[in-house]
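Participant: Sequence plus the predicted model coming up.
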Amino acid sequence: MKGMDPDLAEAPIIKLKQWSDVTFLTYSLMAKAQNNPVNKLRHIFRHNIATLETRETIRRALEQEYQVSQPSAWPGQKFNGEHVEAFNAMMGTPHGSAAAFVAAQHKQQLGLKRVNEVTIFRDSSENRGWHLVFTFEDFGT
């Protein structure tokens, strides 16, 4: 193409179909720009959860484990190995499975990682914005 960087003109175009691919590509570019190793991924934040399935799962998990129906402001509520059923439910949502898919699809670049904790919180000033933080840990050899 006229006016295009010659290196880019020769580069293959990658088909990005999954949220996880776009997220990993963005993360890896940001990590490299800051001279950070790509394999140091620790968190994925999901902002303003609007998916009804995920919000209903969050509500049920909060009621089951914390006896509340809405997340609190930061630091919110955490779900991990102590909350197996609720943690697994969170990982089964579209947001949880997408976060896990980032690690599964990019093992070569990230190493072996898994989500070991999900944090749920809301905006401090109002109750509309619900947010998720998926925390990763290294595992295996």
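Facilitator: Received it, and whenever you're ready, just let me know what you need. Numbers count the residues shown, from 1 in each chain.
Participant: Please count neighbours and contacts with C-alpha atoms only from this point.
Facilitator: Noted.
Participant: So residue 131 versus residue 115, what's the distance?
Facilitator: Look at residue 131 and residue 115: by Cα to Cα, to the nearest Å, they are 16 Å apart.
Participant: so residue 100 is in which element?
Facilitator: In this assignment (DSSP states H and E), residue 100 forms part of helix 94-105.
Participant: Can you name every helix or strand that that helix contacts?
Facilitator: Counting contacts by 3 or more Cα pairs under 8 Å, 6 or more residues apart in numbering; DSSP states H and E, helix 94-105 packs against helix 19-33, helix 84-91, strand 113-122.
Participant: relative to helix 94-105, how tilted is the second one?
Facilitator: To tie it back to what came earlier, the one meant is helix 84-91. In terms of direction (axes from the mean of the first three to the mean of the last three Cα atoms, to 10 degrees), helix 84-91 departs from helix 94-105 by 80 degrees.
Participant: Structure two is appended below for comparative analysis:
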Amino acid sequence: MHPFRRAVEAGDVSALESLFAEDAVFTSPVVFKPYAGKAITAAIVRGAARVFGDIHYVREIVSADGRDHALVFKATVNGLQVHGCDFLHLDEDGLIDDLTVMVRPLSAAKALAEAMGAQFDQIHREVAAAQATVPEPQ
């Protein structure tokens, strides 16, 4: 079981950030442009944890080299059942450098877009706080 899955299922959002590479990219199921960087990726995943109810993974598929994972999940968003998949790619250090999420059906994707849209003020505050704590290069 991948540590990402373990952390999500346990509701341990604090463990998630350490799993992402600095250059991680998050591709949303409802927004065209990907989000680049560890801080925004981690903040979006924390926002999703606040939005998804009773998320649980039903299948985990791993590539032969162990660097690609497909984590199929079920959850609820505003009372609608969501079926989805988290696609993870790991860099040479075993950190997640690419996270793509896909969801269905369309009604649930729309509910997810609305619920996540309501999270973005908090997400932006979390990113700003994370960037404020990073020391300047000497």
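Facilitator: Everything's here; your move. Since we're looking at a predicted model, the values are computed, not measured.
Participant: Would you pull the TM-score for this pair?
Facilitator: Here the TM-score for the pair of chains, by TM-score structural alignment, normalised by the length of structure 2, is 0.25; 61 aligned residues with a Cα RMSD of 4.5 Å.
Participant: The helix holding residue 100 of structure 1: which residues count as buried?
Facilitator: For helix 94-105 of structure 1, the neighbour count (16 or more other Cα atoms under 10 Å) marks 95-96, 98-104 as buried.
Participant: hang on, isn't residue 69 of structure 2 packed against residue 88?
Facilitator: Yes - between residue 69 of structure 2 and residue 88 there is a contact under Cα atoms under 8 Å: 5.0 Å.
Participant: Now do the helices in structure 2.
Facilitator: Using DSSP state H, the helices of structure 2 run over 3-10, 13-16, 38-51, 106-117, 120-132.
Participant: tell me the centre residue of structure 2?
Facilitator: Central residue of structure 2 (Cα atoms, centre = their mean): residue 45, 3.7 Å from the mean position.
Participant: returning to what we had before: so which of the helices of structure 2 comes closest to residue 73 of structure 2?
Facilitator: With Cα to Cα as the measure, helix 3-10 is the member of the helices of structure 2 nearest residue 73 of structure 2 (9.7 Å).
Participant: in which helix or strand would I find residue 56 of structure 1?
Facilitator: Going by DSSP H and E, residue 56 of structure 1 is in helix 52-66.
Participant: helices or strands up against that helix?
Facilitator: Helix 52-66 of structure 1 makes packing contacts with helix 84-91 when contacts are defined by 3+ Cα pairs under 8 Å, 6+ apart.
Participant: So for the helix it packs on, what gets flagged as buried?
Facilitator: By 16+ other Cα under 10 Å, the buried positions in helix 84-91 of structure 1 come out as 86-91.
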